[in-house]
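1. how does the following fold in three dimensions:
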Amino acid sequence: MQTNAIHSSYVAIGDSFTEGMSDLLTDGSYRGWADLLAARLAALHRVAAGDGGVPAAFRYANLAVRGKLIGQIVDEQSHAAAAMGADLVTLVGGLNDVLRPRCDMGVVCARLEEAVERLAPTCRHLVLMRSPARRGPLLERGRPRMEALFGHIDRLAERHGAVVVDLFSAEVLGDARMWAEDRLHLNAEGHRRVAEAVWQALGHPAESDWTELLPPPVRPGWPARRGADLRFARQHLMPWIGRRLTGRSSGDGRPPKRAELSPYEL
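-> Next up is the predicted model:
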């Protein structure tokens, strides 16, 4: 990959991770690592545009929608992303599939491969990821499938010249303090570190050490832990189970976060 490349356009596709949950802003919307990365790329582009070397406007689209499975990402997002012809595309998906009780890994890998084959020829840089995971029982139950998915991602990247950002191996991103109360999505600090990881993978100088560990945790007492577990079950786990039982998704009827490849205002 070209070091410190200047990108004029960026398209992000995926699920809630790329949409930005749960990096909550004061207006109730979500920001997330893709928005943070777009802001950095736009600022870098502005400097280059001032020198007359690149198109005047940096453009950004984020087609991600929470709750999407890999088949939905491929069918609903990859065609539009390929048609946009952006310099940079990030594709993250499949984790919602592998964490479900029933999952056909052959189908998941085939659909992911379909998306990569569609996107890779249309952009200068395609970025794939080994997604982060919060340490705990859910991770251990899903680890074999996750590792199979990540192995497939590595092979696809090698075949198509894509970049893989390995977030799964970063110990700090497994730390519970990097995750929101729902225990499924990164918090603001987690998203900031992912943006830094992708920034560095694109060849830009490090602004911080995104793998730096947090200080040793202070374990809360049993009442606090019990209260947190009860809030998690009431506010997040039970609604999630309800959606699974009724075949619904948190993204049903929700439009893409940023559907058009349009100028990004800093």
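
2. make it CA atoms for all contacts and neighbour counts henceforth
-> Noted.

3. who touches the host helix or strand of Tyr60?
-> Per DSSP states H and E, Tyr60 falls inside strand 59-62. With C-alpha atoms under 8 Å, 6 or more residues apart in numbering as the test, strand 59-62 has contacts from 8-13, 18-19, 34, 38, 42, 256-264.

4. any idea how many residues pack against the closest residue to Ala157 other than its chain neighbours?
-> Spatially, and ignoring its direct neighbours in sequence, Ala157 is nearest to Val163 (6.2 Å; C-alpha to C-alpha, 6 or more residues apart in numbering). When neighbours are counted by other C-alpha atoms under 10 Å, Val163 registers 21.

5. buried residues, the helix ranked longest in the chain. List them.
-> Criterion DSSP state H: the longest helix present in the chain is helix 137-160. Across helix 137-160, burial judged by 16 or more other C-alpha atoms under 10 Å covers 142, 145-146, 149-150, 152-154, 156-157.

6. ranges for the helices of the stretch 1-150 of the chain?
-> Secondary structure of the stretch 1-150 of the chain (DSSP state H, counting those that start in this stretch): helices located at 16-19, 33-50, 70-73, 79-84, 95-98, 105-119, 137-160.

7. sequence B follows; please return its structure for comparison with A:
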Amino acid sequence: MDAPGRPFRRYIALGDSSTEGLDDPNGRGGYRGWSERLALHIARGQAAPLEYANLAVRGRSTREVLEEQLAPALALAPDFATLFVGTNDVTAGRFDEERFAADFEAMQRSLRDAGSAVLSFTLPDLTPVMPLARFVRGRVLRMNERIRGCSAATGSLLVDFAAAPVTSDPRLWSEDRIHANSLGHERMAAALAEAIGLVGHGGWEEPLGPAERRSLAARAGTELGWWTRHFVPWIGRSLTGKTSGDGLEPKYPCPIVVSD
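-> Predicted structure coming up:
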């Protein structure tokens, strides 16, 4: 495992919609996200310039990330990479745990063998955020165990978000209940920055203050809105074999120099 605190020259992010940055608006019609925030933390914490590329595309499964993003990532010769996948696997009709683990470890190992430090993380329990998540909770638990095992086997860094209760606070998640909101992305970036030895990013796991009490009518309206705006469209895409990322290209396929 790489010693935390080393300076990095080029950071490449691989993954799906989480890594792409949904739902953390950048004010310019796009998304920022934890990976871009992390890149900025790294750049601010070292004297050398940092290049950053984000190959993530929403809706991608682990196998699709391996097939579409790994080779381009290796061609960019990163010395630091983040890899987070699996959400689209555990919400699919069938979750192939063995194939997920094999693909995940293959990506971590390929990046490590190429000389890159690799950082991954587990998926929090979303049951408090979205009660329907209880139907895939067992899958998420098994996926997280595989992520932990693969990270240990390949010498990759790991942030175990599933072990931090605050990550299941609904106030860190967006209206769709699948993606972190801006505060959630901010906390994730702080946790990852701390994991690679950057100072000044502790406290991300601290609980939020007391939640605002909402009326029954307000809660019912929120539930109805979620079903109509998010769950029903997701079911429709699933039945037709479509994903939210069909036809989309990576956000930053070529490295850019990170600056404020």
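
8. among the contacts of strand 59-62 of the first structure, which are in strands?
-> Applying DSSP state E to these, the entries found in strands are 9-13, 258-263.

9. I'd like the helices of the stretch 1-150 of the first structure as JSON lines, with distance to Trp240 of the first structure appended.
-> JSON lines is the format used below for the helices of the stretch 1-150 of the first structure (distance: least, C-alpha to C-alpha, whole Å):
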{"stretch": "helix 16-19", "distance to Trp240 of the first structure": "14"}
{"stretch": "helix 33-50", "distance to Trp240 of the first structure": "24"}
{"stretch": "helix 70-73", "distance to Trp240 of the first structure": "18"}
{"stretch": "helix 79-84", "distance to Trp240 of the first structure": "29"}
{"stretch": "helix 95-98", "distance to Trp240 of the first structure": "12"}
{"stretch": "helix 105-119", "distance to Trp240 of the first structure": "21"}
{"stretch": "helix 137-160", "distance to Trp240 of the first structure": "14"}
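
10. of all these, which one is nearest Ala233 of the first structure?
-> helix 137-160 (14.2 Å; C-alpha to C-alpha).

11. sorry, back to before: please pick the buried ones from the ones in strands among the contacts of strand 59-62 of the first structure.
-> So, by 16+ other C-alpha under 10 Å, the buried ones in these are 9-13, 258-261.

12. counterpart of Ala176 of the first structure over in the second structure?
-> When the second structure is aligned by TM-score structural alignment, Ala176 of the first structure is paired with Pro170.

13. wait, isn't that match in contact with Pro128?
-> Yes: Pro170 of the second structure lies in contact with Pro128 (C-alpha atoms under 8 Å); the separation is 6.8 Å.

14. let me see the contact set for the counterpart of Leu158 of the second structure in the first structure.
-> Aligned by TM-score structural alignment, Leu158 of the second structure pairs with Val164 of the first structure. Going by C-alpha under 8 Å, 6+ apart, Val164 of the first structure touches 127-130, 153-154, 157.

15. save the residues you listed as a markdown table, and put in distance to Arg100 of the first structure too.
-> Shown next, in a markdown table, are the contacts of Val164 of the first structure (distance: C-alpha to C-alpha, whole Å):
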| residue | distance to Arg100 of the first structure |
| --- | --- |
| Val127 | 25 |
| Leu128 | 21 |
| Met129 | 19 |
| Arg130 | 18 |
| Ile153 | 19 |
| Asp154 | 22 |
| Ala157 | 25 |
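
16. looking at these, which is nearest Leu202 of the first structure?
-> Val127 (8.7 Å).

17. could you find the counterpart of that closest one in the second structure?
-> In the second structure, Val127 of the first structure lands on Leu119 (TM-score structural alignment).

18. what about its match, how many residues nearby?
-> Neighbours of Leu119 of the second structure using other C-alpha under 10 Å come to 21.

19. sorry, back to before: by how much does the longest helix of the first structure deviate from the second structure on average?
-> By mean C-alpha distance after the TM-score superposition for the first structure, the fitted helix 137-160 of the first structure averages 1.8 Å away from its aligned residues in the second structure.

20. next, the angle from that helix to helix 105-119.
-> 40 degrees (axes from the mean of the first three to the mean of the last three C-alpha atoms, to 10 degrees).

21. what packs against helix 137-160 of the first structure?
-> For helix 137-160 of the first structure, the contact count by 3 or more C-alpha pairs under 8 Å, 6 or more residues apart in numbering; DSSP states H and E identifies helix 95-98, helix 105-119, strand 125-130, strand 163-166 as packing neighbours.

22. can I get these in JSON lines with distance to Glu207 of the first structure?
-> Listed next are those as JSON lines, based on distance: least, C-alpha to C-alpha, whole Å:
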{"stretch": "helix 95-98", "distance to Glu207 of the first structure": "28"}
{"stretch": "helix 105-119", "distance to Glu207 of the first structure": "29"}
{"stretch": "strand 125-130", "distance to Glu207 of the first structure": "20"}
{"stretch": "strand 163-166", "distance to Glu207 of the first structure": "17"}
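
23. between the ones you listed, which one is nearest to Asp229 of the first structure?
-> Going by C-alpha to C-alpha, the one of these nearest Asp229 of the first structure is helix 95-98, 22.1 Å.

24. stretch 29-49 of the first structure: how far from the chain's middle?
-> Chain-centre distance of stretch 29-49 of the first structure: 15 Å, with C-alpha atoms, centre = their mean, to the nearest Å.
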